[in-house]
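Asks: sequence plus predicted model, see below.
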Amino acid sequence: MLDELASVLERDGNTHWGSLMRNARARLLNSDYLGIEHLLSAYGGMGSLTDVVLGQSYKDGAIEWKPECDALNERFTVLSSKAWELANAIKRSQ
């Protein structure tokens, strides 16, 4: 899930959030519970993952939208919501 989420983010040029997802995934693969905390810290608050909108760029001071932006954002929303749900389920089980 996190690998696919990172790929979606990185394909749109969002290396910051993509890197965070890959880091959380690596921690979880190493059975490091901090991966859950790391992932959940990305959600909520100003400038968080929940504020990300994919498929846009700036040209001459104006926002331009990629033709596939609706599908891209829909996939991103599904993946990020599922990642949050799974991380919270793991946190509650601890």
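Replies: Good, I have the coordinates.

Asks: contacts, neighbours, all on C-alpha from now
Replies: Noted.

Asks: ranges for the helices of this structure?
Replies: Using DSSP state H, the helices of the chain run over 2-11, 15-29, 34-40, 69-93.

Asks: closest one to V53 among those helices?
Replies: helix 69-93 (6.7 Å; Cα to Cα).

Asks: list the buried ones in stretch 34-49?
Replies: Neighbour counts over stretch 34-49 (16 or more other Cα atoms under 10 Å) mark 35-36, 38-40, 42-43, 49 as buried.

Asks: one more structure, for comparison:
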Amino acid sequence: MASDSIGGLNADLDSLLVLLDDADEQHWSRWFRAARRDLSNRDAYGLRRILQAYGGMGSFNDLVIHPRNGHTISPDEARQVNERLDTLRTQIYRVAHQLRREQPR
């Protein structure tokens, strides 16, 4: 795995975890914390775990941070938080997908 890309991915995962924890989004926080731990242990399964979060009903793509969904943010913060979430979600997927494709089969 390319170390520069892994470093960037880990930084994005750290930012995502802060966002999820601040909003009290427990399910996806646990999911991505496990992926982050795998990557820190140089376990490529972390990439697979990340990519499994995307796609299908109820996936990470469907997550909307909002007080109506039980999240601990104000309605005024929802737009900004979700814009940041979308940016991180896209970047994390892009890098994880690229790294996964570069792995030997």
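Replies: Nice, I can see it. This is a predicted model, so every value here is computed, not measured.

Asks: wait, which of the buried residues of stretch 34-49 of structure 1 is closest to D3 of structure 1?
Replies: Of these, the one sitting nearest to D3 of structure 1 (Cα to Cα) turns out to be L39, at 12.5 Å.

Asks: skip the chain neighbours and tell me the closest residue to the closest one.
Replies: A24 (5.7 Å; Cα to Cα, 6 or more residues apart in numbering).

Asks: need the contact list for the one you found.
Replies: 2, 34-36, 38-39 (Cα atoms under 8 Å, 6 or more residues apart in numbering).

Asks: among these, which recur in structure 2?
Replies: Retained contacts for the contacts of A24 of structure 1 in structure 2, judged by both residues aligned by TM-score structural alignment, their matches' Cα atoms under 8 Å, are 34-36, 38-39.

Asks: got those as JSON lines, with distance to W84 of structure 1 columns?
Replies: As requested, the kept ones among the contacts of A24 of structure 1 are exported to JSON lines (distance: Cα to Cα, whole Å):
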{"residue": "L34", "distance to W84 of structure 1": "14"}
{"residue": "G35", "distance to W84 of structure 1": "12"}
{"residue": "I36", "distance to W84 of structure 1": "9"}
{"residue": "H38", "distance to W84 of structure 1": "11"}
{"residue": "L39", "distance to W84 of structure 1": "8"}
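
Asks: okay, the helices of structure 1 in TSV with distance to I63 of structure 1 next?
Replies: Listed next are those as TSV, based on distance: least, Cα to Cα, whole Å:
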stretch	distance to I63 of structure 1
helix 2-11	18
helix 15-29	20
helix 34-40	29
helix 69-93	12
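
Asks: and the ones you listed: which comes nearest A62 of structure 1?
Replies: Ranked by Cα to Cα, the member of these that lies closest to A62 of structure 1 is helix 69-93, at 16.0 Å.
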